[in-house]
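> quick one: sequence and predicted model below, then my questions.
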Amino acid sequence: MPSPSKRPRSDQFDDHFTIDPETTPRRPQWSVTRAHTPDDVFQSPTPSFPAPSHSSSSTIHSMAPTSVFTDALASRPHFPPLGIDQQAPSVARQPRSISPSKQYRKRGDLLRLDRPVKFKKEMDMRAALPADAQGLYDALVMAEHCEGILPAALKDVPGVNLKDVRPYMWQPVAKAANANDAGIIIQSSDRSVVEKHSRLLEIIRRSNKSSDRHRSEAAWNSHVHCQILHELAESSSVIVEDITSARIVPAFRPSISDELPNDFSSQTSFSTTGTASSYNSNTSPSRTNSRSVHKMVDFALVLEPDEDLEAVIEPFTKSSPTATVNQTAYLPLKSCPAPVFIETKTSAGNIETANVQLGVWIAAWHESIRSLMKRGGSVERIITVPLIQVVDGAWTLMFAIDAGNEIHILDRDFRIGNSSTIQGMYQLQAALSAITNWIEGKFKAWITQVLCKALA
């Protein structure tokens, strides 16, 4: 059988536009010139498509599907050339404003607060600290140097293997009134010490696993940091609160000055020994045309009030517009003074952001304490408080000082322990124990006095 004759070629189509009805319809390929580049797509006219030939019925039948496709392309909407008037709105559009909380992410940004927060490196931190913090500092230095951090009961406990231990790391043996009492006390102490040692080893295992698995900040908090704080920092009157949900009361949010002061050093003349020259205690920064900043931190060490302190706090919170003794209305902190704040990060996190979070939070705490003092008739220097920063398993400490019109945060890479080694855990135990004792003693006496004056 002879092969079917080929369809005659239509002379109406040039070589650039040959339609094969057996193939999938596609956009015609035009030769690319400088006038037909991707940048000129909006300037190009709508492409025209040749009409199909109607010379014969066979041709019409074969071209029907393609004709529908080309007609649809030819009649589709197209963008007209953009003129100056059409481009103007996009050029004139103003960018969306950035919230202060997102805008202030560096320590230098805290200098724009109405009461600036300055981070200062100190080689001799003890000399720079006020007298009210030097006792706590001395206890923390002992923990930093691992002096007396290991319980004496661990020396002779079978199965306890402590490496690289120096004699100065052991605590002195406790003395009892008589031999019988001594035996009972030692046996009980041995059991509790060994049980605690086992719990610390479990935390170390979790810490190292969290590091190996690159866990998130929230996972570190739940698996490691929260366990450490509950184990080492809590007492009968000091508890740990997770405050990641706490918000700063609007009245206490630090305000941002519209302009950066020219000379911060001239704003205050404050002696860190506890006295202040030209310290205007009753002056509050103006909040006219200013914006507030809000940041959050992870944990707080909180003082559980006893009956006497509770009798002072309750009437104060009932009469206060903010109904809280802290800078937040978060319920667990409304009636429990919280002087120590902890911010955690992973090694992949931004340490600068952590500093800003602590800086904003302590600035808000200062605002709340000043509001207490104003109710008492005068604003005095606020007690120096420790701030804790945790990166993975490493714990460091800073001090926040009331410097009159500024807040100074003193830093010297003060390492108080880590959760990756057993010695680091006992360092942490000694450091957190010193902070707990400070909260129960010096801070409790100070905040009680402030609240009593506010109610007078």
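Okay, I see it. Everything numeric here is computed off the predicted structure, so don't read it as measured data.

> all contacts plus neighbour counts: C-alpha atoms, from now on.
Noted.

> and the gap between C336 and I185?
Applying Cα to Cα, to the nearest Å, the value for C336 to I185 is 34 Å.

> ok, these two, which is more surrounded?
C336 (21 against 14; other Cα atoms under 10 Å).

> the more buried one sits in which helix or strand?
For C336, there is no enclosing helix or strand under DSSP states H and E.

> gap between it and W361?
16 Å.

> cool, R205 as well?
Taking Cα to Cα, one finds R205 at 32 Å from W361.

> the two - which one has more neighbours?
The residue with more neighbours, out of R205 and W361, is W361; 25 against 15, by other Cα under 10 Å.

> assumed the more buried one was part of a strand.
No. Assignment of W361 by DSSP: H, G, I helix; E, B strand; the rest coil gives helix, placing it outside any strand.

> report the contact partners of it.
I248, H294, K295, M296, V297 (Cα atoms under 8 Å, 6 or more residues apart in numbering).

> out of those, who's nearest V165?
V297 (35.4 Å; Cα to Cα).

> I'd say F399 and I407 touch.
No. Taking Cα atoms under 8 Å as the definition, F399 is not a contact partner of I407, at 10.2 Å.

> can you give me the helices for the protein?
57-74, 84-92, 100-103, 125-128, 131-144, 179-212, 217-220, 226-232, 307-319, 331-334, 351-375, 422-438, 444-455 (DSSP state H).

> just give me the neighbour total for A329.
18.

> please name the nearest non-neighbouring residue to it.
V249 (6.2 Å; Cα to Cα, 6 or more residues apart in numbering).

> now that neighbour: how far from P305?
22 Å.

> go on, E195?
Counting by Cα to Cα, the gap from E195 to P305 is 29 Å.

> looking at the two, which one has more neighbours?
The residue with more neighbours, out of E195 and P305, is P305; 19 against 11, by other Cα under 10 Å.

> just to check, that one is in contact with L333?
No. Applying Cα under 8 Å as the test, P305 and L333 come out as separate, 11.2 Å apart.

> what comes up buried for the biggest strand by length in the chain?
The residue-count maximum for a strand in the chain (DSSP state E) belongs to strand 407-418. Of the residues in strand 407-418, those buried by neighbour count under the rule 16 or more other Cα atoms under 10 Å are I407, H408, I409, L410, D411, F414, R415, I416, G417, N418.

> what's it in contact with?
Here strand 407-418 has contacts from 115-123, 125, 140, 143-144, 359, 363, 393-402, 423-428, 431, using Cα under 8 Å, 6+ apart.

> another one to put next to it:
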Amino acid sequence: MDTERAELQHWVRISDWVIANASYQHDDLDLCQHQDASQLHLFPTPPASSYVMQRDSSPSKKRKTTAPGTKDGDVFMSPVRQGPGLAEDHDRTPTSHASFNLSTLNYQLPPHPAVSRSTSSRQSQSSASSGRRSTSPAKRTQNLRYLEKPVLYMALEDDANQQLPMDVTSLYDRIYDITVDHYCFLPHQVRSQLNSLTGRKLRDTWFTNDSSQDASPDQTELDALREIERDARECMRRGSCEGAWNVDVHAPLLKLAMAPYTEIRREVVTSARIASPFLPQTDVGVDVESKMIDFALILESLTDSVRAAVSSQPKDRQFINQTPYVSIQHSPIAVSIETKTAGTAEEGRVQLGVWTAAWNKRIRALLQQQADPIVSLPLVLVVEHEWKLFFACDRGDRLEIIGDMSIGDTKSIIGLYTILAVLRELADWIRATFEPWFRQTLASVTRTE
């Protein structure tokens, strides 16, 4: 009996120590920077036993689910995990994998300290207290349905052509041909090399019908893709951070894909913050915390028309996108791309949702009283090797983000060619659909001013 009691005391002390350090943030350690070990904020040593366990003399009360320091009913705060069967809370404090649950023991533990928010949330609170509007952090895609213009993530239906707007149905069909039917996406000039690399005799229908006799461009492209494949495998092996994947894998692949398109550029937008007028708001008028993404495919052929359209706008709105970031001030964003490492796909979907809602709000402000739907936008979410495609569709009173489609991977040469082919289909769509829509929109804005 004494042994059992001693073991319980031991687990309670550990539980108390974990709870007391619940505010520890793994993202406080930038794994991409070399730091002296003395500068790292590590867990303190577990404290010695200082609490005396007491048996309850009355039935336990249901614990309040709102974390201290948060507002009751705030849909943009993470729900507290209360038991099996509920959605996983990725921000909760890790729990012991012991064979029994401490919460089932009939003992009183010390009160839980308030769990601190992330660094960005603390900064938002500080800004609000100094006169800025308060912001609310969106942590899950379900939270986005509570925006003033709701953002809803929807699964792609079997008959996607009935679900998607007309401006992206042909794009969807071609991407389906590439990713599902593997039709006509590999260069014919390097067929023998690909058969050798994969150890297979690849099907005729996988290859293009290019009759060119010059194989050098295709060979150069194959060499570049093989280097990206090696770098991607090395990033995975090393457990590299998001920044390393972006530099070594994603940026080179995007640049290679856009090489044939002089009017479309891959832009790094990791520093492009959403402008205050275009921050999405909740349905009770609170600004959502700003989210940034990693890359964008931007259109550069409309610079003069864009400059003319935004020149008469207020000073804080003289840019075409939802961000004043100078590099893309007069270049419309056509495709938004967010990259993540393992286990953070949900965060990436939230970032894309907030970012796209802000873009939609900016374009709607530009259109003023015009009620026509805004052009659909392709969105790409990358998690390590895997690339996924979504379609952001304006339904007037809401935004639907429909997907996802798997569009290749960076762990195989065939997967890389699949991504390359899909990215070039996106570029063709920018030329054929996005640019004409934007040109017409700019003309209508100029006429009404």
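Looks like it arrived, so ask away. Just so it is clear, the structure is predicted and the values come from calculations on it, not from any experiment.

> quick revisit: would JSON lines of the helices of the first structure with distance to A152 of the first structure be doable?
JSON lines is the format used below for those (distance: least, Cα to Cα, whole Å):
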{"stretch": "helix 57-74", "distance to A152 of the first structure": "89"}
{"stretch": "helix 84-92", "distance to A152 of the first structure": "74"}
{"stretch": "helix 100-103", "distance to A152 of the first structure": "49"}
{"stretch": "helix 125-128", "distance to A152 of the first structure": "29"}
{"stretch": "helix 131-144", "distance to A152 of the first structure": "16"}
{"stretch": "helix 179-212", "distance to A152 of the first structure": "9"}
{"stretch": "helix 217-220", "distance to A152 of the first structure": "31"}
{"stretch": "helix 226-232", "distance to A152 of the first structure": "18"}
{"stretch": "helix 307-319", "distance to A152 of the first structure": "36"}
{"stretch": "helix 331-334", "distance to A152 of the first structure": "37"}
{"stretch": "helix 351-375", "distance to A152 of the first structure": "37"}
{"stretch": "helix 422-438", "distance to A152 of the first structure": "12"}
{"stretch": "helix 444-455", "distance to A152 of the first structure": "31"}
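
> for those, which one sits closest to I243 of the first structure?
Judging these by Cα to Cα, what sits closest to I243 of the first structure is helix 331-334, at 8.8 Å.

> residues near the residue nearest to A329 of the first structure, how many?
17.

> that one and Q327 touch, don't they?
Yes. Between V249 of the first structure and Q327 there is a contact under Cα under 8 Å: 5.9 Å.

> report the angle between the longest strand of the first structure and helix 422-438.
140 degrees (axes from the mean of the first three to the mean of the last three Cα atoms, to 10 degrees).

> kindly check the end-to-end length of stretch 210-219 of the second structure for me.
14 Å.

> ugh, wrong one, I meant stretch 384-400 of the first structure
6 Å.

> same deal with stretch 306-319 of the second structure?
Span of stretch 306-319 of the second structure from end to end, Cα to Cα: 8 Å.

> same check, this time on stretch 356-375 of the second structure
Terminal-residue distance, stretch 356-375 of the second structure (Cα to Cα): 12 Å.

> so for that stretch, what gets flagged as buried?
356-364, 366-367, 374-375.

> counterpart of I439 of the first structure in the second structure?
Matched by TM-score structural alignment, I439 of the first structure corresponds to I430 in the second structure.

> so who does its match touch?
Counted by Cα under 8 Å, 6+ apart, I430 of the second structure has contacts L299, A334.

> likewise the one 4 residues further on?
F434 of the second structure sits next to A334, V375 when contact means Cα under 8 Å, 6+ apart.

> same deal with T141 of the second structure?
L152, Y153, E346, R349, V350, G353.

> so which pair among the residues you listed is furthest apart in space?
L152 and E346 (13.6 Å).

> between these two, which one's more packed in?
Set L152 of the second structure next to E346 and count neighbours by other Cα under 10 Å: L152 wins out with 21 against 14.

> pretty sure the more buried one sits against R145.
Yes. Counting by Cα under 8 Å, L152 of the second structure touches R145, with 5.8 Å between them.

> between these two, what contacts are shared?
Joint contacts of L152 of the second structure and R145 (Cα under 8 Å, 6+ apart) do not exist.

> spatially central, which residue of the second structure would that be?
G348 (2.1 Å; Cα atoms, centre = their mean).

> my guess is it contacts L379, does it?
No. Assessed by Cα under 8 Å, G348 of the second structure is found out of contact with L379, at 10.9 Å.

> now the strands for the stretch 201-350 of the first structure?
Per DSSP state E, counting those that start in this stretch, the stretch 201-350 of the first structure carries strands over the ranges 238-242, 255-256, 269-270, 276-277, 291-292, 299-303, 340-345.

> what residues in the second structure pair up with the third one?
Looking back up the chat, that one is strand 269-270 of the first structure. Using TM-score structural alignment, strand 269-270 of the first structure finds no match anywhere in the second structure.

> which residues touch the spatially closest residue to W438 of the first structure that is not a sequence neighbour?
Distances taken as Cα to Cα, 6+ apart place L136 nearest to W438 of the first structure, at 6.7 Å, with adjacent residues excluded. Counting by Cα under 8 Å, 6+ apart, L136 of the first structure touches A434, I435, W438.

> could you dump those to JSON lines with distance to F341 of the first structure and neighbour count?
Below are those laid out as JSON lines (distance: Cα to Cα, whole Å; neighbours: other Cα atoms under 10 Å):
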{"residue": "A434", "distance to F341 of the first structure": "15", "neighbour count": "21"}
{"residue": "I435", "distance to F341 of the first structure": "12", "neighbour count": "22"}
{"residue": "W438", "distance to F341 of the first structure": "14", "neighbour count": "17"}
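
> and of these, the nearest to P151 of the first structure?
A434 (15.4 Å).

> which residues touch L352 of the second structure?
K291, I293, S336, I337, E338, L379.

> for E352 of the first structure, see how far away the equivalent of it over in the first structure is.
Mapped onto the first structure by TM-score structural alignment, L352 of the second structure lines up with L358. Taking Cα to Cα as the criterion, L358 of the first structure is separated from E352 of the first structure by 10 Å.

> quick one: map I402 of the second structure onto the first structure.
Checking TM-score structural alignment: I402 of the second structure goes with L410.
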